[in-house]
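S.K.: coords below, sequence missing:
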């Protein structure tokens, strides 16, 4: 398995339409003219992904005040996403990408190191997209803990 091509700053963000936790379609194009943070996580309700999602939840106001909408994407089905959203009180859409089309378009699926072994799976990644739909900040292999604070610093967003 080869790692999909990684995106770089300045490239157009790949367009997508996915189903959210409620079964409704959500497209990146729905946010044209807005800034968006698209993040990929391996699996709903797992410890690292819960830490990361709650970090976004707890920092959503500072991100919103800087003009960002947050979209979380995993390969989980809508019912698992709904359960995750409800249990953790998540205040942003969770999108289902079961066939990994969007993961691959963003370079967020491929070989990674897990506990010292090389495995194939979701690469924890985050992308900031500007109002024109271009990637302004591509981040791969991010850590679940402290990620949003690091992201805010890189984007120049105060707490």
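M.R.: That came in fine, so what should we check first? Treat the numbers as computed from the prediction; the structure is a model and nothing was measured.
S.K.: going forward, measure contacts and count neighbours with C-alpha atoms only.
M.R.: Will do.
S.K.: show me the contacts for residue 8.
M.R.: 135, 137, 138 (Cα atoms under 8 Å, 6 or more residues apart in numbering).
S.K.: what residues sit buried inside the one helix or strand residue 49 maps to?
M.R.: Applying DSSP states H and E as the criterion places residue 49 in helix 47-58. Buried residues in helix 47-58, counted by 16 or more other Cα atoms under 10 Å: 48, 49, 50, 51, 52, 53, 54, 55, 56, 57.
S.K.: here's the one I want to compare it with:
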């Protein structure tokens, strides 16, 4: 078990394949603020609400110079399908071995109907241009997410 990531800590480095044939990496974002948001599964109700909210906020987030990257344990084909279906312009990255999720502490034990299993916690991390974690949201409420991010991004 890794130490929990805290605000002010250096953001873990990453490099992942993403929707639209893109590759996203912390190296490419050096000196720029970005949001990494972890979601459990493409095209499920909560994840769709969250992704569409982020997509709607993209113009405002873009004005603030913020790059947004969604991360899930899904393979790229379902991610591509999800992105196309909802017209999601921002990259959705595939983290099938949950290496990035582990680094951010979002691959956690969950329980449903009394069954314990490992899964993705819906969490977001706002990373400042200095490469440090500026804000952390755990157990994100999909409908409120974009507004919270916008508010925090203005403060960067």
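M.R.: Yep, it's here. Quick caveat: nothing in here was measured; it's all calculated off a predicted structure.
S.K.: circling back to that earlier point, closest to residue 28 of the first structure among the contacts of residue 8 of the first structure?
M.R.: residue 135 (12.2 Å; Cα to Cα).
S.K.: the second structure: helices as residue ranges?
M.R.: 45-63, 76-86, 99-104, 145-154 (DSSP state H).
S.K.: quick one: the residues in the second structure that the helix holding residue 49 of the first structure pairs up with.
M.R.: The alignment of helix 47-58 of the first structure onto the second structure (TM-score structural alignment) covers residues 45-56.
S.K.: show residues contacting that stretch.
M.R.: Residues contacting stretch 45-56 of the second structure (Cα under 8 Å, 6+ apart): 39-42, 70, 86, 88-90, 142-143, 145-146.
S.K.: please, a PyMOL command that selects the buried ones among those?
M.R.: To isolate the buried members of the contacts of stretch 45-56 of the second structure in PyMOL, using 16+ other Cα under 10 Å:
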select buried, resi 39+40+41+42+70+88+90+142+143+145+146
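S.K.: narrow the contacts of stretch 45-56 of the second structure to those in strands?
M.R.: residue 70 (DSSP state E).
S.K.: got the contact list for the residue nearest the centre of the second structure?
M.R.: In the second structure, the residue lying closest to the centroid (Cα atoms, centre = their mean) is residue 37, at 1.5 Å. Neighbouring residues of residue 37 of the second structure by Cα under 8 Å, 6+ apart: 68, 69, 70, 71, 122, 123, 124, 125.
S.K.: what's the nearest residue to it if we skip its chain neighbours?
M.R.: Among residues not flanking residue 37 of the second structure along the chain, residue 124 sits closest, at 4.1 Å (Cα to Cα, 6 or more residues apart in numbering).
S.K.: sounds good, over and out.
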